[in-house]
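Colleague: Whatever this is, show me its structure:
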Amino acid sequence: MNTKTVLLGKTYQFQDLKEIMAKANEEKSGDQLAGISAQDAKERIAAKYILADLTLSDIRSNPLLSPEQDEVSRVIDEGINERIYSEIKNWTIAELREYLLSSIIGDSEIKRISRGLTSEMIAAVTKIMTNLDLIQAAAKIEVTTHCNATIGQKGILSGRAQPNHPRDNLTGIKASLYEALSYGIGDAVIGINPVIDMVDSVKDILSLTKEVMTKWDIPTQNCVLAHVTTQMKAIRNGAPADMIFQSIAGTELGNKAFGIDEDLLNEADELIRKEGTAPGPNLWYFETGQGSELSGEAHHGIDQVTLESRCYGLARKYNPFIVNTVVGFIGPEYLYDTKQVTRAGLEDHFMGKMHLLPMGVDVCYTNHIKADQNDMDNLSLLLGAAGVNFIIGVPMADDCMLNYQSTSYHDIATLREVLKLRPAPAFEQWLEKMGIMEHGRLTKAAGDPTMFM
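Modeller: Model prediction:
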């Protein structure tokens, strides 16, 4: 494997694939914090130049974290279709990029070759793509999933209703949920982040959301984003959960920091299939985000884009209903400003879709990052063009429980109108029945939650 190149008369020699992958990354404050980033633009270009000429077999033959050391690596490697891999293993990363961007290559061809790609291969091609490349390639890929209802079809933009409350007050959650529904948001999931990670609280919130869904005959699914073990206890205690949730990392050590491993995920998967309240077959909700492994000192010197791609390699084992990256949530230590958040959002969406995942994005930022709401509007529009499956909706784009800025219920409605996108079909039929939408557009009644009271 070649690790050296000459650029403008200067020789660049890299130690190994791990260093090439890290230094080929677009600038990220997390990589700088880890001490693995390129020193300047010239070194970054040199690393990209070498990476582009490496083959897929070079990537697989030089594991950044071996399957013998790490169960995430093992899950990724065992999930590869060896026949397809053997057909494409001599492609260079540059040739993979050209294939993905070719005007004669579409959804079915990309889906086929994706089964022969490791997460590291997908991360590698991401590093030599522009933002527009990431949008163009991702927009070709349609990933549909079914829990209680189906989302992900071409021309559909779904929304997660996130009616969080700083005290898990059920009346407050219900009021926020009714506002979301009045704007046509909630077809991806009614998903609440609980303040109190306790069985009784999780069960109460699941029961509330299921009661609203049943009373108003809403074709959607519910989920409470507590730790997976708390959800499992609640489900065994009779809580009506359509899906089960967990945040995941790209290394075994990172997942241990989250209090999970593959065995626990397997146990949860079996439980939700036996005792969950949705027919499925897609019954998982995973969340990710660049930088989590570094924050948990579990990155093994691997860059944050590659680690994020490895999250998706783990997630695809469980055929989830939805996955989203919480792109700007961790803070400026990992994504410093608008430019880095925008790039990460497009990278994560593309890599998720290349793993054939139903990919969404929480288009968000913390108050101490160099970004504002206009930046979130811009990224939302780019993701809408890229065919994102869903984004998050919170009241006025300000989550009063998690204390971060995201996108609002009416932002999602606006994106649908501007980009000529629709809610999930069954959900749109329900909206028409309720008088909230007509012929794909919101009516005068939209935005008034008192219709549910």
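Colleague: CA atoms for contacts and neighbours, from now on please.
Modeller: OK.
Colleague: what about Val6, neighbour count?
Modeller: 12 (other Cα atoms under 10 Å).
Colleague: just Arg97 next, same as before
Modeller: Using other Cα under 10 Å, Arg97 is surrounded by 21 other residues.
Colleague: and if you look at Ala397?
Modeller: The local packing of Ala397 (other Cα under 10 Å) involves 20 other residues.
Colleague: Here is the second sequence; please produce its structure so I can put it next to the first one:
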Amino acid sequence: MSATSPRARHTIDLGGTRWAFDDLKTLLARATPLRSGDQLAGLAADTAVERMAAQMLLADLPLSTFLDEAVVPYEDCEVTRAIIDDHDPAAFAPIRSLTVGAFREWLLGPEATPEALAALRPGLTPEMVAAVSKIMRLQDLIAVAAKARVTTAFRTTLGLPGRLATRLQPNHPTDDDRGIAAALFDGLITGAGDAVVGVNPATDGVDDYIRICSLMEEVRLKLEVPMQHCCLGHVTTAIEAIGRGAPVDLVFQSIAGSEAANRGFGVDLALLAEAQEAALALGRGTAGTDVMYFETGQGSALSADAHHGVDQQTMEARAYAVARRFRPLLVNTVVGFIGPEYLYDGKQITRAGLEDHFCGKLLGLPMGVDVCYTNHADADQDDMDALLTLLVQAGVTFVITVPGADDVMLNYQSLSYHDALYIRELTGRRHAPEFEAWLVKVGLIDQAGRLADANAAAALRPALGLIRGGA
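Modeller: Okay, the predicted model is just below:
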């Protein structure tokens, strides 16, 4: 859209047209690589030329602009207040004079070492990292994210160089104990589960939550697996379950990039702090004390009509400001889960996954990705193979794996346990060290990390058979 409004703050002549953008959030939206969610919201550039004009203007924008102009008003949103109040001027000082484009060059250069990136984190806002991602190619997103190091721990240590963890997701349509246990066992014998064993419950009742946590705890104790588990019920359910003595390792919650969107999830920052305090009080971690698990996804704020006219990728990055307040063990974007209304096809899903990973890592989060799509999206498992391979090269902390890549409860397509075997063999990525030691001890892998034969798996079956009357 061309504009000649005298109040437009950002203007450029390109292709014989003067392009004008009235404010920062409009500029960010028009500069965003094409995705269906921004089109749905009426925020996307109408043409490739308009997008290029916005990207050129964005590249010349000083980074300090993001400290002076909020895309969601400070007084209207506690997420904005967290972003501004938590900002560290001293950490920002080394790059304060840079534009967005110069920041891209700095990130790709030799000065952006893992140590320098770690020191910079408190000085970065989500809008800064979202902005620079919009003018990056995929290889740029991969190259910079691969340099970022974020390490967390509970019973396993995640994010170490040369390592890749997986979430084992043994969902069941009716939360049946034997069905969950069978899928869990199937994952363990292929080496899945070092990030977390996480069940999405079909219901959100406290009794079912406690039953599922107790089942996973029984598996952990009987097989002596150094793993953390999580029932992905609502945070209030987790708090009540903790109060009733449930064996809760991690507290889970979906979060978004605005106060209004989080209100739609039934949470605010105070409630998340209460949940973190409750989980920490249990003292269940052995390798560390990171107890929170957050899930995000581009389009969540838009789907709740709580995006404040901000593009979905910038809103996604703002969710990471919520997450980093609570030292999470795990954060993952469910990149293709919300549907083609927000990310239409494999190309858009691939770019969004790499953007989310890049932005989360720069902001200091242990980023994982659910490499996934819904059955009505224009995507397939070839797209997921490609995104998985790119993410692992970018240093992703963990990916989600389900039996046969088909989640029978949530009805979407993700990665299989065997997809993780493929990428480990291809790249040499090892498991989390504590989990790897257990796999070697029970004979499921050899010292080089290669999967052993089926006899080792069979040796575990009698122990598992004691759980809930057999699996």
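Colleague: can you map out the strands along the stretch 51-200 of structure 2?
Modeller: 152-153, 157-158, 165-168, 196-199 (DSSP state E, counting those that start in this stretch).
Colleague: Need the winner for burial among the ones you listed.
Modeller: Neighbour counts (mean count of other Cα atoms under 10 Å) averaged over each of those peak at strand 165-168, with a mean of 28.
Colleague: after superposition, how close is that one to structure 1?
Modeller: In the superposition against structure 1, strand 165-168 of structure 2 averages 0.3 Å from its aligned positions (mean Cα distance after the TM-score superposition for structure 1).
Colleague: so where is that strand in structure 1?
Modeller: Under TM-score structural alignment, strand 165-168 of structure 2 corresponds to residues 158-161 of structure 1.
Colleague: quick one: contacts of that stretch?
Modeller: 151-152, 177, 180-181, 185-192, 389-394, 409, 412, 422-424 (Cα atoms under 8 Å, 6 or more residues apart in numbering).
Colleague: now it, how far from the centre of its chain.
Modeller: Offset of stretch 158-161 of structure 1 from its chain centre (Cα atoms, centre = their mean, to the nearest Å): 13 Å.
Colleague: ditto for stretch 226-246 of structure 2
Modeller: For stretch 226-246 of structure 2, the separation from the chain centroid amounts to 20 Å (computed by Cα atoms, centre = their mean).
Colleague: Kindly report the same for stretch 198-208 of structure 1.
Modeller: Relative to its parent chain, stretch 198-208 of structure 1 has a centroid offset of 25 Å by Cα atoms, centre = their mean.
Colleague: Kindly report the same for stretch 273-286 of structure 1.
Modeller: For stretch 273-286 of structure 1, the distance from its own C-alpha centre to the chain's C-alpha centre is 18 Å (Cα atoms, centre = their mean).
Colleague: List the buried residues for that stretch?
Modeller: Residues of stretch 273-286 of structure 1 classed as buried by neighbour count (16 or more other Cα atoms under 10 Å): Arg273, Glu275, Gly276, Thr277, Ala278, Gly280, Asn282, Leu283, Trp284, Tyr285, Phe286.
Colleague: Of these, which belong to helices?
Modeller: Arg273, Glu275 (DSSP state H).
Colleague: JSON lines for the buried residues of stretch 273-286 of structure 1, including distance to Ala257 of structure 1?
Modeller: JSON lines is the format used below for the buried residues of stretch 273-286 of structure 1 (distance: Cα to Cα, whole Å):
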{"residue": "Arg273", "distance to Ala257 of structure 1": "26"}
{"residue": "Glu275", "distance to Ala257 of structure 1": "27"}
{"residue": "Gly276", "distance to Ala257 of structure 1": "26"}
{"residue": "Thr277", "distance to Ala257 of structure 1": "29"}
{"residue": "Ala278", "distance to Ala257 of structure 1": "30"}
{"residue": "Gly280", "distance to Ala257 of structure 1": "29"}
{"residue": "Asn282", "distance to Ala257 of structure 1": "26"}
{"residue": "Leu283", "distance to Ala257 of structure 1": "24"}
{"residue": "Trp284", "distance to Ala257 of structure 1": "20"}
{"residue": "Tyr285", "distance to Ala257 of structure 1": "19"}
{"residue": "Phe286", "distance to Ala257 of structure 1": "16"}
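Colleague: Tell me which entries of the buried residues of stretch 273-286 of structure 1 lie within strands.
Modeller: Counting by DSSP state E, the part of those found in strands is Trp284, Tyr285, Phe286.
Colleague: Closest one to Val202 of structure 1 out of those, please.
Modeller: Distance to Val202 of structure 1 across these (Cα to Cα) is lowest for Tyr285, with 15.7 Å.
Colleague: Map that closest one onto structure 2.
Modeller: Tyr285 of structure 1 maps onto Tyr293 in structure 2, by TM-score structural alignment.
Colleague: And the helices in the stretch 1-150 of structure 1, which stretches?
Modeller: 17-23, 29-34, 41-53, 56-61, 71-78, 82-88, 93-101, 107-114, 119-127, 131-139 (DSSP state H, counting those that start in this stretch).
Colleague: Where does the last one end up in structure 2?
Modeller: Aligned by TM-score structural alignment, helix 131-139 of structure 1 falls on residues 138-146 of structure 2.
Colleague: What's Trp430 of structure 1 aligned with over in structure 2?
Modeller: Aligning on TM-score structural alignment places Trp430 of structure 1 opposite Trp438 in structure 2.
Colleague: ok, the alignment partner in structure 2 of Leu17 of structure 1 to Leu168 of structure 2 distance?
Modeller: Using TM-score structural alignment as the criterion, Leu17 of structure 1 maps onto Leu24 of structure 2. Note on Leu24 of structure 2: its distance to Leu168 of structure 2, by Cα to Cα, to the nearest Å, is 41 Å.
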